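J.: Curious how this folds, go ahead:
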Amino acid sequence: MISRREVMGGAVASTALLAAGGVQAAGDDAALKALLDRLAKGGRADQKLATLSAFSPTPLSPAARLDYDAVLSAFTTEDDIVRRFPFGAGATSPYVVTTRSGTWLKAADAAKSGDTAADAVKRLDAETARIAEDAAKGVVLPAFVIDKVAAGLAETATAVASAPELAAALGRQRSVLIALRPQAGKEIGVGRFKDGETYYALLLKAAMGADITPSQAWARASAAARALTARADRLLKAQGLSRGTVGARLATLSRDERWLYSDDDAGRDRLTADMNAWLTRAVSRLPASFATVAPGSLTVRMSRMSPADEAARRQGYREAPAFDGTRSGAYFADLSTIRTRPGWTLPSVVHHESVAGHMVQMPLEERSGAHPLRSRMAFPGFSEGWAIYAEQLADEEGAFAGDPLAELGYIQWMLFRVGRLLADLGVHHKGWSVEKATVFLNDLQGPPPVFSPVSQGLERIAIGPAASAGQGLAWLELVRLREESRKRLGAAFDLRRFHDAVLVPGPLPLSMMRARVLGAA
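T.: The predicted structure follows:
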């Protein structure tokens, strides 16, 4: 019998639990937490699933049972992906090495120590062997990503020339990738893999915590894009912009000097003050839509970065407030290229990054006590999807009433959100090329309202299929769930109660969230 002390003390590895032949560990909250802590460190998908399945959830508290059920659901999907599609980096990417993953990214640091360098050589060669094995199954990085990784490997090999064995390992990996480039073809999505449609559907399921086919996702996203485009067209025409695509007209408006801030301290201070004015109004609306709000969410602020961060062109970042307000929250906007950020694009940033977006959701997640493994795996797109939902909620609450330019800024942001969703689906479900996806996004949204080019977003979509789609679908599914609940309850529907049901328990797979919300309805 595996004792609670052994599980809590960390003395029992996954293999030992598996060898126990299904004997159940003591099922209390502390034991589950210790077990999830161990499983969070990684391991084979089948072993993690078997280990957690061997744990008895019967005596768990309601909150701990949510951890158990949510992680078990995520592990089940992960195991299904890895078992049926044994290549790449498991359920996170079909590729072992990319511009964002692989030992090569930390090789320069590894070169500083002989022992670390030797370990890095082993890991590099193991990854190189995996790249070749996956290629035999038809899984090869898109050609444009191969070019970027190959260039990075060459640059890194030069930088670690003082560690010749490490430099040689980097060169071997580069040679294998370059040799595979002709095999990459022109397509960049996973649809070119054997059973790629099924693979992509499973990745969407992992991102959502619920079944949704690529075709269903495409239909819902396309409908949202059409509605947003029609609304943008009306608003742009009211501004005297009636010719060209919506994206082209948004590009024209974004260059209008009337709505740009000066590139100096005065301009940055004025922009920050304008964002805080929108934030004050957003906080005042919280009681009408939320029954449970963290005290810390009421004191968040929009802030300028330090001069050093601005000079380094650090991207925008947030510091989440503590639930009880003992830690204040702030969003630090990226203002390094302030002349590309017209004032009418800012209100939606406030609602997404602070209230009622991340700065409302994150403290409630903290208070829920959800295990980090649940937060990471149950519904990976939930946090970002909630923040997008919060932008729509602000619009529904009348935040932009009487301010057509702020409304237009909101629409552009939503076109950006749904554009990433459609681009993910287009690349992996429809077989779009980089060129087709680029034209589509430029026509739909104009210049991206975030400070990253379209090409960077498409690279992330190519190497991380379903991640961007999962965020956009999270938003659409939250709206669908709300409206289904409203339809069932009729006049008894309470928006505040709905938001509590979604946020207070912490992140849950969409399938579990639907069951809880609609069961309560």
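
J.: Going by C-alpha atoms from here, please, whenever you check contacts or count neighbours.
T.: Will do.

J.: Spell out the residue ranges of the helices in the stretch 51-200 of the chain.
T.: In the stretch 51-200 of the chain, the segments counted as helices under DSSP state H, counting those that start in this stretch are 62-84, 107-110, 114-136, 143-159, 164-184, 196-208.

J.: which one of these has the most crowded surroundings?
T.: Greatest average neighbour count among the helices of the stretch 51-200 of the chain goes to helix 196-208 (a mean of 24), per mean count of other Cα atoms under 10 Å.

J.: show me where the stretch 201-350 of the chain has helices.
T.: For the stretch 201-350 of the chain, the helices defined by DSSP H, counting those that start in this stretch occupy 214-238, 246-254, 265-289, 307-311, 346-353.

J.: Another sequence for comparison is provided below:
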Amino acid sequence: MLKTGLKAGTASAGLAALSSLGMARAATPAAAPSAGASSPEDARLAALFDTMMGAMLDHSPETATALGVDTGKRANAKYHLDDRSQAAWNEAKTRNARDLAALRKIDTTRLTGNNRWNHASILFSVEVADEMNRTFSTLGTPYAVSQLTGCYQSIPDFLDSQHTIETSADAQAYLARLDAFATAIDQDSEAVRHDSAQGVIPPDFVLAKALIQLKALRDTPVASSNLVASLVRRTAAKGIAGNWGERAQAACTARVLPALDRQITLLEGLLPHAVHTAGVARLPKGEELYRISLRNYTTSDMDPEEIHRIGLELIAQQSAQADEILKAQGYTKGTVGQRLRALYDDPKFRYPNTDEGKDKLIADLNQQVVAMQARLPEYFHTLPKAKLDIRRVPKAVEAGAPGGYYQNGSLDGARPGAFYINLRDTAEVPSWTLPTLTYHEGIPGHHLQLSLAQEAGLPMLRKIQFFSGYGEGWALYAEQLAVEMGVYKDDPFGHIGQLHDSIFRGVRLVVDSGMHAKGWSREQAVKFYTDTIGDPETMAITEVERYCVWPGQACSYMLGKLDWLRLRDKARTALGSRFDIRLFHDAGLLPGAMPLPVLDQCIDAYIAKAST
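T.: Below is the predicted model:
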């Protein structure tokens, strides 16, 4: 999973609708003319992209920091957070509509090279955003604050991991952002009030989980809160003199904690009005919301019934493969799900649930990365320069966070890419599940794909674009590629882990469409999940509740993987002996993220060129 910082439906004026519809935060150099202009229409498109990128940076100081451009003429951005007010949201909608009109005026028949894919990719995002803006008047799509959305969930990690501190001015900016954090919380609360007045209230279990996390943030002693500790630790490391801890504590006590109290009171007041229904169909225009969300995340128009059917078929196919390997390893009794649960419960696969055990787990993941890195040249012609870190999900948000996610590094290498793994309980991450997770989030998955896009000669706006169908599909394809590379030749339990995760993505198709289109309850979804793949109920609950607040996103993984496999088969069939998997990977990765229909056109162009 890619962690973008801002999720669908946030009221951020800076990333506007583009951020909520597929824009991944990735570091790139300060604004410069977009590359690739070789015709007058290419130059016109490059100028439009630069204008759009400039507007994004002007309106989103958080994006400027995430991209590493909060310096020079944008140094003031470092003292601010995004404006999450309704006025800012409305302004963002206006900008999106203006961008759409400008994009539609580009004569695509006169574009050359990758600009064909660049235009089509940006146009897709802006069109889907426009459709959502015209269809819904709510500020969250669907919920402005949940266990996974809202600035309370994103800003503490943003301040710790992306706000750099090298000088006294950087520390002053951190304090300014602490103050702005309180304003952002109140703006999120106002969005909740706005949406709830229109009948958009999260399910009771979503509110309950959000309240657990909000209270954990509020109730942590201020002096030991990471909001304070991060500033103290980093100023000390740089030898920056000042009473930073005292000032940060004062800001938290005077501003942040009261804002958290207000948001907690607000959500507690909504609880009596919340229902237990999991899907979004109950919301105003809920069926349309799910349709647009599916198109946004999967970049396809596949209907929920077909998605549900594909999921069931894939579960059957992948479970049959897992059954064979499980039997060969002596696991013969019970369903596949029951036998996978037996593996979860087997202590020989479990790391100690201690800080030492968790450190050992992360060390083992790093060894897997090193081993995979050595194999990459056999399958990839172009490799990224960016380094990869493996880190724990911050303790403050691990209760509601997914099992793992990736956060982009900076193009200059100052901040490496990071694979975050949730270690709230090592029983949830037995050793046989870890290789495929590492290949998904790290290499040859998200880190390789996103780093190549950042390092390619793409327009800045395209460097930071992310499509879930393409990117999550690639990461799941990378899991399958690891099997083909032979990494599980002497590791049958690791291969079981890969099949488990493949079945898991089939379960996602069934459960997501089940809840949002077929009326499944949360409990029905959790039971199907645990029965099918045997995961602990705590993990199933976290996943199912994630699907409730990000409708459609979970469908992007497997549908994207199937498209990558289909296109590879298409290229192999068309090219025969001329097919080179390394060049196929270059063709699909170096032009950057794109909607799957555009990827299809891109691969067709590669086939045509390779055939001559």
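
J.: Quick TM-score on the pair, please.
T.: Scored against TM-score structural alignment, normalised by the length of the first structure, the superposed chains reach a TM-score of 0.76; 482 aligned residues with a Cα RMSD of 4.5 Å.

J.: ok, back up a step: please work out which of the helices of the stretch 201-350 of the first structure is packed deepest.
T.: By mean count of other Cα under 10 Å, the helices of the stretch 201-350 of the first structure have helix 346-353 as the most buried, with a mean of 26.

J.: average offset between that one and the second structure?
T.: With mean Cα distance after the TM-score superposition for the first structure, helix 346-353 of the first structure departs from the second structure by a mean of 2.4 Å once superposed.

J.: and that helix, what other elements does it pack with?
T.: helix 265-289, helix 382-396, helix 404-428 (3 or more Cα pairs under 8 Å, 6 or more residues apart in numbering; DSSP states H and E).

J.: Kindly recompute the last result at 10 Å.
T.: helix 265-289, strand 301-304, strand 330-333, helix 358-368, helix 382-396, helix 404-428 (3 or more Cα pairs under 10 Å, 6 or more residues apart in numbering; DSSP states H and E).

J.: who wins for proximity to Asp256 of the first structure among these?
T.: helix 404-428 (12.1 Å; Cα to Cα).

J.: buried residues in the helix or strand following that closest one?
T.: Next along the chain after helix 404-428 of the first structure, taking DSSP states H and E as the criterion, comes helix 434-445. Buried residues in helix 434-445 of the first structure, counted by 16 or more other Cα atoms under 10 Å: 434, 437-438, 440-445.

J.: Compile these into JSON lines and extend it with columns for distance to Ala136 of the first structure.
T.: JSON lines is the format used below for the buried residues of helix 434-445 of the first structure (distance: Cα to Cα, whole Å):
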{"residue": "Val434", "distance to Ala136 of the first structure": "24"}
{"residue": "Ala437", "distance to Ala136 of the first structure": "28"}
{"residue": "Thr438", "distance to Ala136 of the first structure": "30"}
{"residue": "Phe440", "distance to Ala136 of the first structure": "33"}
{"residue": "Leu441", "distance to Ala136 of the first structure": "33"}
{"residue": "Asn442", "distance to Ala136 of the first structure": "36"}
{"residue": "Asp443", "distance to Ala136 of the first structure": "38"}
{"residue": "Leu444", "distance to Ala136 of the first structure": "38"}
{"residue": "Gln445", "distance to Ala136 of the first structure": "39"}
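
J.: Most widely separated two among those?
T.: Within the buried residues of helix 434-445 of the first structure, Val434 and Gln445 form the most distant pair, 16.4 Å apart (Cα to Cα).

J.: would a markdown table of the helices of the stretch 51-200 of the first structure with distance to Asp424 of the first structure be doable?
T.: Below are the helices of the stretch 51-200 of the first structure laid out as a markdown table (distance: least, Cα to Cα, whole Å):
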| stretch | distance to Asp424 of the first structure |
| --- | --- |
| helix 62-84 | 19 |
| helix 107-110 | 31 |
| helix 114-136 | 22 |
| helix 143-159 | 16 |
| helix 164-184 | 19 |
| helix 196-208 | 10 |
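
J.: Of the ones you listed, which is nearest Leu508 of the first structure?
T.: It's helix 62-84; of the helices of the stretch 51-200 of the first structure, that one is closest to Leu508 of the first structure (Cα to Cα) at 6.1 Å.

J.: ok so, going back, what's the closest of the helices of the stretch 51-200 of the first structure to Tyr331 of the first structure?
T.: Across those, Tyr331 of the first structure has its closest neighbour in helix 196-208 (25.9 Å, Cα to Cα).

J.: That closest one versus helix 62-84: what angle between them?
T.: 160 degrees (axes from the mean of the first three to the mean of the last three Cα atoms, to 10 degrees).

J.: which other helices and strands contact helix 196-208 of the first structure?
T.: Secondary-structure packing of helix 196-208 of the first structure (3+ Cα pairs under 10 Å, 6+ apart): helix 62-84, helix 214-238, helix 372-377, helix 404-428, helix 467-489, helix 510-520.

J.: With the second structure overlaid, how far apart is that helix on average?
T.: Comparison of helix 196-208 of the first structure with the second structure after fitting gives an average deviation of 2.1 Å (mean Cα distance after the TM-score superposition for the first structure).

J.: residues near the equivalent of Leu408 of the first structure over in the second structure, how many?
T.: Counting by TM-score structural alignment, Leu408 of the first structure lines up with Ile496 in the second structure. Counted with other Cα atoms under 10 Å, residues neighbouring Ile496 of the second structure total 24.
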